[in-house]
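Enquirer: my questions concern the predicted model and sequence given below.
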Amino acid sequence: MRAPGRVRAAALALAARSSEPVSAYLYDLAALDRHAAGLRAGLPPAFELFYAVKANPEPHLLQTLAPHVHGFEVASGGELAQVRAQFPQMPVIFGGPGKTDAELALALETGTEVIHVESRSELERLAWTARTRGQIASVLLRVNLRVETLPETPLTMGGRPTPFGIDAAEVPACLSWLEEHPELRLRGIHFHLLSHQLDAGAHLRLLAAYAAQVRGWQAQHGLPLDLLNVGGGIGVNYRDPQRPFDWAAFCAGLPALAAQLPGVRWRLELGRYVTAGCGYYAMQVIDVKRTLGETFVVARGGTHQFRTPAAQGHSHPFEVLPVDPWPHPYARGSHEGGPVTVVGQLCTPKDVLAREVPVSRLRAGDLLLFPLAGAYAWNISHQQFLSHPAPAMVFLPLEERESMAVGPGGLVQA
């Protein structure tokens, strides 16, 4: 995957200005704008697109996404406060396990549209919080549902014992309890059983299973329902980027699902699939060495800045950006015509970003540019390990003007 020309140029310009090897995140906001617009355009009328802020909460990204999404999904009081500070009027939904009483109160105070309740205890605590504040809270019940044909993906949050959601067997009791607590208004159900789904057909079948279960509860218990949140779960194909999730085929199958639940709004809360493609991680090569038959490329940064490859267990794709001239008086380490393993600066053998990847030519001082770095990357990394400096943050704007890079010392021109 070759990065767009302006991304490559910004990375090279950053390296040219620095007397030290660089590491940086570069975000192509124009690409994000186009991608988000395309996602929204593909959805039929009954479907809404929410962005899961946990994937990447960078304010520049949220500002770019705001015109295209129906709202934001947050999973902590911190995310809620951040989003509300930037977008006081945008619809916000609050999910995630382990909400504290203070977070539930903040959700009511800031006008959260819907709270996704994860347990009977949380339901009761929210009712108490709403009652003491004299408010009515709108809720969805997050349900952990067993699905006989649950697809296999690398990350499963339901369909088996997990800490997420209410056991489906408890739903009838929760519905009865809610009838006696008018301080809570039940709007519907939230399912989110898995992530990293790359098969559009399998994902449509999973959503059909959700709809079938909801119809059963409607028939048996008179379940009130105007919202069905089917979570996120759509993955990014890091191992084979040329074979992404088929969004067009997925959207083509959605009208048939909507017909099964007339009058219901379906919500998708996508994170990784929205922002991964707009981000790039750049690291400059410090050393090229051969040890016991394997060539290692040691570069500025590492998994403390870009944890995605370690978290996902794959060799992340990258391209080499040659950097010339070589300004140092000592020899320039190099490697040609064979596989290399890319590692960072950490004192652990787990600090690997790509293993045994063939390259034609690579030298000390060159830049390695990793695509698909716009989600669950910097924000999930163990940033304080070894106290290395933070990467620069470069945001390439929608308009053709100078970008800005945000580094540890503040704003610098990119």
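Expert: That came through fine. Numbering: from 1, shown residues only.
Enquirer: could you use CA atoms for every contact and neighbour count after this?
Expert: OK.
Enquirer: spatially central residue in the protein, please.
Expert: For the chain, the residue whose C-alpha lies nearest the mean C-alpha position (C-alpha atoms, centre = their mean) is residue 55; its distance is 2.5 Å.
Enquirer: surely it touches residue 273?
Expert: No: using C-alpha atoms under 8 Å, residue 55 is not in contact with residue 273; the gap is 9.1 Å.
Enquirer: another structure for you, compare them:
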Amino acid sequence: MKAYVREAINRLQAESREPFCAYLYDLGGIRAHVRGMRRYMPERTGLFYAIKANPDRRIIEALLPLIDGFEVASAGELLKVREVSGSVPVLFGGPGKKEAELEAAIRHNVSYIHVESLLELRRLIRLTQGRSEPVRILLRMNLRTSALPQTHITMGGRPTPFGLDEELLDEAIAVIREEGRGAVRLCGFHFHSLSNNLRAELHAEMIELYLRKAEEWMERYRLDIEIVNAGGGFGVPYDDAPPFDWALFTSLIARSEARKRLARVQLWFEPGRFLVANHGYYAAEVIDIKPSHDRYFAVLRGGTHHNRLPASWGHNHPFAVLPAERWAYPFARPEIRRGKVTLVGELCTPKDRLHADAEVELLRVGDIVVFEKSGAYCWTISHHDFLGHPHPKFYYLAEGNDHATHANMDN
């Protein structure tokens, strides 16, 4: 954990009258990370942020000048982006777009719609008949292959609700040419087959497959496409596994033979987690430590209603302990030394766990447990109002210093 993050949490807890519970987002860290990523990116590649990972307005604002646009998966996400910028390029995805969402996408001038089914394609054509300009689309494809890397979440190369099976491409092209003339314009293909892949070599091989498929379809259907959107799926480890090697990945892409053959085609990436996960922290004060059947449990002011990712993915979330010296009571302060403890939340369910059997040197009531790598899919996917506990506070660390600005937000 960075020293200025640690210092900010200690200061904020000291100022708090209630047991401390907050998210801290290091906006400077996010921006520095993205600048570093861009230095490695080959020519004619684009970087979009998939805001499903974390749609916090301050994060969108921080990324706005550094990336090529945003990927959204609902009308609600679209409006979050448009509240920040009315002109930034937006890609609109999602497997179940309602007509009202397609209308909103057109009204709010999205750059491209990722079409995921034949029915969705026909609905879009119906909505766009008579427009002066066709709506630009990418067909999201689900490849029939076993050559994709296997991860915790897989959305392609198997039966899923995502995208068009490649066997349906003949029909999709026919619908575009026969029914959608002047209404939609096919600009390329979109692929997003997996989530949280940690192996750069395998990810590059997957992109090579995407490019070869796009090249094959361009020749077969006599298409002049502009874009291959290779999606996201770049991983962040929540254990001791090595991180995704972005420099290696981009160097492999730069040497790709298929990429060289499609040199005029834009190759886009739309990561979410990889941009923000490492720059978010969920800090929760220990409010009790109790023994039970020869095990120890530390109860936190917080839990899975604030950070559901570890329960959702079934992992132990990485954390650090920040000691706090204040203790206002005349009786002994509960603690555990050099032992194992399970970190749980304040909810009335045994599933409210963030880390099981963690080894700690010293943990006391009043100390702060800081769950690192909490910038993505933590607050957003959580059941915030279960049991009616107060929401955490949100703080934002500015670039170049440890000053934390505060906002009460219901994201």
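Expert: Perfect, I can see it now. In this text the structure is predicted, and so the values were computed from the model without any measurement.
Enquirer: superposing both, give me the TM-score.
Expert: Here the TM-score for the pair of chains, by TM-score structural alignment, normalised by the length of the second structure, is 0.96; 406 aligned residues with a C-alpha RMSD of 1.4 Å.
Enquirer: got a list of what the counterpart of the residue nearest to the centre of the first structure in the second structure touches?
Expert: In the superposition onto the second structure, residue 55 of the first structure corresponds to residue 53 when matched by TM-score structural alignment. Going by C-alpha atoms under 8 Å, 6 or more residues apart in numbering, residue 53 of the second structure touches 272, 273, 276, 375, 376, 377, 380.
Enquirer: so what's residue 249 of the first structure closest to, chain neighbours aside?
Expert: Distances taken as C-alpha to C-alpha, 6 or more residues apart in numbering put residue 200 closest to residue 249 of the first structure, at 6.7 Å, once the chain neighbours are dropped.
Enquirer: close enough to count as contact, the one you found and residue 252?
Expert: No: checked against C-alpha under 8 Å, the pair residue 200 of the first structure and residue 252 is beyond contact range at 10.1 Å.
Enquirer: between those two, which has more neighbouring residues?
Expert: Neighbour comparison, residue 200 of the first structure and residue 252: the larger count goes to residue 200, with 19 against 13 (by other C-alpha atoms under 10 Å).
Enquirer: for the more buried one, give me its contacts.
Expert: 245, 246, 247, 249, 250.
Enquirer: what's residue 81 of the second structure aligned with over in the first structure?
Expert: In the superposition onto the first structure, residue 81 of the second structure corresponds to residue 83 when matched by TM-score structural alignment.
Enquirer: helix, strand or coil for that match?
Expert: For residue 83 of the first structure, the secondary structure call by DSSP: H, G, I helix; E, B strand; the rest coil comes out as helix.
Enquirer: tally of neighbours for it?
Expert: Residue 83 of the first structure is flanked by 21 other residues according to other C-alpha under 10 Å.
Enquirer: and for residue 284 of the first structure?
Expert: The tally of other residues near residue 284 of the first structure (other C-alpha under 10 Å) stands at 29.
Enquirer: for the one 4 residues further on, same thing?
Expert: A count of neighbours around residue 288 of the first structure, defined by other C-alpha under 10 Å, yields 21.
Enquirer: quick one: secondary structure of it?
Expert: Strictly by three-state DSSP, residue 288 of the first structure counts as strand.
Enquirer: how near is the nearest residue to it once chain neighbours are set aside to residue 27 of the first structure?
Expert: Nearest residue to residue 288 of the first structure, sequence neighbours excluded (C-alpha to C-alpha, 6+ apart): residue 297, at 4.7 Å. Here the criterion is C-alpha to C-alpha, to the nearest Å. By it, residue 297 of the first structure lies 24 Å from residue 27 of the first structure.
Enquirer: ok, now residue 304 of the first structure?
Expert: Between residue 304 of the first structure and residue 27 of the first structure the computed distance is 19 Å (C-alpha to C-alpha).
Enquirer: comparing those two, which shows the higher neighbour count?
Expert: Taking neighbours as other C-alpha under 10 Å, residue 304 of the first structure and residue 27 compare with residue 27 leading, 26 against 23.
Enquirer: quick one on the thing from earlier: can you redo the contacts of residue 200 of the first structure as CSV with secondary structure, neighbour count and distance to residue 233 of the first structure?
Expert: Rendered in CSV, the data for those read as follows (DSSP: H, G, I helix; E, B strand; the rest coil; neighbours: other C-alpha atoms under 10 Å; distance: C-alpha to C-alpha, whole Å):
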residue, secondary structure, neighbour count, distance to residue 233 of the first structure
245, coil, 20, 11
246, coil, 13, 13
247, helix, 17, 13
249, helix, 14, 16
250, helix, 17, 13
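Enquirer: of those residues, closest to residue 353 of the first structure?
Expert: residue 245 (23.0 Å; C-alpha to C-alpha).
Enquirer: so the closest one sits right up against residue 201, yeah?
Expert: No: the pair residue 245 of the first structure and residue 201 does not pass the contact test of C-alpha under 8 Å, sitting 9.8 Å apart.
Enquirer: quick one: the helices in the second structure, in order.
Expert: Taking DSSP state H, the helices of the second structure run over residues 3-15, 27-40, 57-63, 75-84, 99-107, 118-128, 169-178, 200-221, 246-255, 257-261, 273-276, 309-313.
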